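1. structure for the following, please:
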Amino acid sequence: MNNVLMGIAKAGIKESGKEDLLVIKLPFACEAHFVFTTNHFAAAPVIYSKNMLEASGNRVSAMVINSGNANCGTGIEGYEHAKMMGEKVAELFDIPKEEVLVFSTGIIGKPLPIINVLEGIEYAVNHLEVLDLEMAAKAISTTDRFPKYAFCKKDNYEAFCFGKGAGMIHPNMATMLAFCFTNSKLMPRKHFDDILEKTFNSIDVDGCQSTNDSFGVISYGDLDYSDDVYNCVYKVCKEVSDMIVKDGEGATKIITIEVKHASIKTKAKVIANAIATSNLVKTAMFGADPNWGRILAAAGSTIFPIDPLKVSLHIMGVKVYDRAPIHFNKEKLSQKMRESQDIEIVLDLKEGKEHFSYRFSDLGYEYIKINAEYTT
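-> Below is the predicted model:
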């Protein structure tokens, strides 16, 4: 981690006056895999960074990230501002502009106070220090209640990740912002995609996809890639993605839905997604209501058929449906749900060997309060 440097500044973007700008300096032009939101209303920095990665051959020497302003829906001016941010960093570090990525997160539709941002970049570059994951995570936070970061070491291998996100969390991409680093050679793209699928692309807070979602794995070392690297990267990504669910705006519970014994994996994933994004299921979980009807209704709402005369459903280890409604102690199960922050739901389709798990948060009063007051 000592090879990765950071600089933090207060650029006056956040009304709170807290740190809102982060510059990351890598030891050289590092190979990287990135993925971005598929939202067609993508923010200017997303478009700019995709262009830079294409131009550089997926090599990154530095990144600049601002919080408090998404620089989205800001027209041609927004793209110019992202470009100015990237080129400012490149000039100060004397590196090719194509090797600088730009990220933003915050309110949509407001122009960046670009003069303040450029001054903040200069301050951050002139005050570099060894990357501190907690400080970096705080600098890019918006409605987050706590910083999100993780570290893993296995023999000589290490991987670490920091990110942010609490609302507008729904995959395809999946998190707001998350950055993972490893001191090995770059993992194969298929391994990156696999980790993405199991972590940031299998979480949900509110079913709302962000315009700025970005996730990357950056290789800053030359150790041979191995299973230990994969396991470390997966571990830190899993931890950070779980933190995002835990910090879901107003969330009180983390729910895991596992769909098993599906005929194909896609079916298991689609059904798990339908359950995880159902507001009726989410509100039932908030109310500690073992409402199996809402869960099965969501499961049956996809393009993939399920057989009510075959499926079974467990909530926190209690069987609540098995080819037909069955008797269970609803009051006791509700009390168990009420006392736990983690709820497990298992839907058995009883038709094949494939499975998929999804993590999501409940939905309560606080989510409405936060988002009613979070305005442009």
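2. C-alpha from now on. contacts and neighbour counts both.
-> Will do.
3. which element is the closest residue to M85 other than its chain neighbours on?
-> By the measure of Cα to Cα, 6 or more residues apart in numbering, the closest residue to M85 outside its immediate chain neighbours is L118, 6.5 Å from it. Using DSSP states H and E, L118 maps to helix 114-125.
4. second input sequence below; structure requested for side-by-side comparison:
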Amino acid sequence: MFTKNLVVAAPVQFGRAALVASGGHVSAVIVNSGNANCATGTAGHRACKAVCIDTARLLKTKPSQVFPSSTGIIGVPLPTEKISSHLSPLISRAEASVEKLRAFADAILTTDKLPKIASIPMQSGKAAITGVAKGSGMIHPQLATMLVYLLTDVAATPGELRSVLRKTCDNSFNVISVDGDTSTNDTVLLLASGESKISLRKIRTEFEAGLHSVCCSLAEQIIADGEGVQHLVRLEIKEARNRTEALQIARTIAHSLLVKTAWAGADPNWGRILAAIGRSGVALDPKKVSLVIGNQTVCRGSVACRFDEQRAHKELSQPESRVRVRLGRGNYSLEFLTTDLTSEYVRINADYST
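-> Okay, the predicted model is just below:
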């Protein structure tokens, strides 16, 4: 799965082409942090290709089976030599260990404060799914600024992996947002080694549940570690007609600067949420809309209710809080993870390139 941004970084373009050329087979993933290799023109494509060729030569595999990823600042030439000169010692130290997995998770971070790792056993420990992610800013549905690598020892075809990954992303990485910006480099990659000799077809239900659990954990870790984030908000959209309108309303609320800054101050200013719902583009009936903060109804039928403002403030002051919207239109429900917007977010992004 890749970014939906029409401005696409060289490694995403190269990676897409490599998956087609190799029939979905990947022998190695090479990731650099600090440079997105985006908006770098022909030179950026040559640089990406050169790194993959060098990696393939050392691993004695085909360049089309080396998958590249980059994350960092846009518009700066990729320092190919700096990467290629470190490949040999990097590969010589490679091993299958928890320590190396954690080192990889640390190495791919940018403005993240913490590495993101999740794992779940299957078949009584005979197989597993493990995920590593990075992401902190430019987090928005369709995928968010993230690099996510999901690894399993289950045996599966590329087609089987694509099918389960698409469904899982819709209910994990595509229902989160920090700031509403979509990156040029987003990638979610699911790789299966087959080492366990257990076929995905035989354990599909368990595999889908395990993959969902790992991806939801990583998505939540990304949101909690968002740039400048003080408060994670579980935004529940209830009684929508369908997923499309539930997402449309959730995203409008989650991207409202007035709503996000109110959450930064733990201010139960529910009118801002109601206004966002009204301009979402969904043809709803305001008389059926209700809002709940924590366990207090603050608005019913788009009319103010008496509620304990201090209790609502206390709820929103927690590291994690819950806001519920009832639309009175149908039976579809959706949980959307989002955050506040703080002065620290402004500081990080005002100084990012300088």
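5. about what we covered before: now the helix or strand that comes right after the helix holding L118 of the first structure on the second structure. Mean distance?
-> Past helix 114-125 of the first structure, further along toward the C-terminus, the next helix or strand under DSSP H and E is strand 129-130. Compared with the second structure after fitting, strand 129-130 of the first structure has a mean deviation of 1.5 Å; criterion: mean Cα distance after the TM-score superposition for the first structure.
6. what is strand 129-130 of the first structure packed up against?
-> strand 5-9 (3 or more Cα pairs under 8 Å, 6 or more residues apart in numbering; DSSP states H and E).
7. so where is the strand it packs on in the second structure?
-> No residues of the second structure are matched to strand 5-9 of the first structure when aligned by TM-score structural alignment.
8. next structured bit after that strand?
-> Reading on from strand 5-9 of the first structure to the C-terminus, the next helix or strand found by DSSP H and E is strand 21-36.
9. what comes up buried for the next helix or strand after that following strand?
-> Per DSSP H and E, the first helix or strand lying C-terminal to strand 21-36 of the first structure is helix 44-56. In terms of neighbour count (16 or more other Cα atoms under 10 Å), helix 44-56 of the first structure has its buried residues at A44, P45, V46, I47, Y48, S49, K50, M52, L53, S56.
10. residues in the second structure aligned with helix 44-56 of the first structure?
-> Applying TM-score structural alignment, one finds that helix 44-56 of the first structure aligns to the residue range 10-22 of the second structure.
11. which residues touch that stretch?
-> With Cα atoms under 8 Å, 6 or more residues apart in numbering as the contact definition, stretch 10-22 of the second structure has outside contacts at 2, 24-26, 37-38, 40, 44-45, 48-49, 63-70, 185-187.
12. ditto for stretch 284-299 of the first structure
-> Outside stretch 284-299 of the first structure, the residues within contact range by Cα under 8 Å, 6+ apart are 252-253, 255, 271-272, 274-275, 278, 280-281, 306, 313, 315, 320-321, 330, 333-335, 337-338, 362-364.
13. of the buried residues of helix 44-56 of the first structure, closest to D247 of the first structure?
-> Sorting the buried residues of helix 44-56 of the first structure by distance to D247 of the first structure puts V46 at the head of the list, at 24.0 Å, by Cα to Cα.
14. map E239 of the second structure onto the first structure.
-> Residue correspondence, TM-score structural alignment: E239 of the second structure in this structure matches H261 in the first structure.
15. residues near S124 of the second structure, how many?
-> Here the number of neighbours of S124 of the second structure (other Cα atoms under 10 Å) works out to 7.
16. quick one on the thing from earlier: okay, now the match of E239 of the second structure: neighbour count?
-> Here the count is done by other Cα under 10 Å, and H261 of the first structure has 19 residues near it.
17. who's in contact with it?
-> D348, L349, K350, E351, G352, K353, E354, H355.
18. quick check: which element contains it?
-> Under the assignment here (DSSP H and E), H261 of the first structure is part of strand 254-262.
19. distance between that strand and the chain's centre?
-> Put simply, strand 254-262 of the first structure sits 19 Å off its chain's centre (Cα atoms, centre = their mean, to the nearest Å).
20. list the buried residues of the next helix-or-strand element following it.
-> Tracing the chain C-terminally past strand 254-262 of the first structure and defining elements by DSSP H and E, one meets helix 265-276 next. Across helix 265-276 of the first structure, burial judged by 16+ other Cα under 10 Å covers K265, K267, A268, K269, V270, I271, A272, N273, A274, I275, A276.
21. same thing with stretch 321-335 of the second structure?
-> Within stretch 321-335 of the second structure, the residues that qualify as buried are S321, R322, V323, R324, V325, R326, L327, G328, Y332, S333, L334, E335, counting by 16+ other Cα under 10 Å.
22. likewise stretch 227-237 of the first structure?
-> Burial within stretch 227-237 of the first structure, assessed by neighbour count using 16+ other Cα under 10 Å, is assigned to D228, V229, Y230, C232, V233, Y234, K235, V236, C237.
23. can you check stretch 285-293 of the second structure too?
-> For stretch 285-293 of the second structure, the neighbour count (16+ other Cα under 10 Å) marks P286, V289, S290, L291, V292, I293 as buried.
24. tell me where the stretch 51-200 of the second structure has strands.
-> Secondary structure of the stretch 51-200 of the second structure (DSSP state E, counting those that start in this stretch): strands located at 66-73, 116-122, 127-134, 147-152, 176-177, 187-192.
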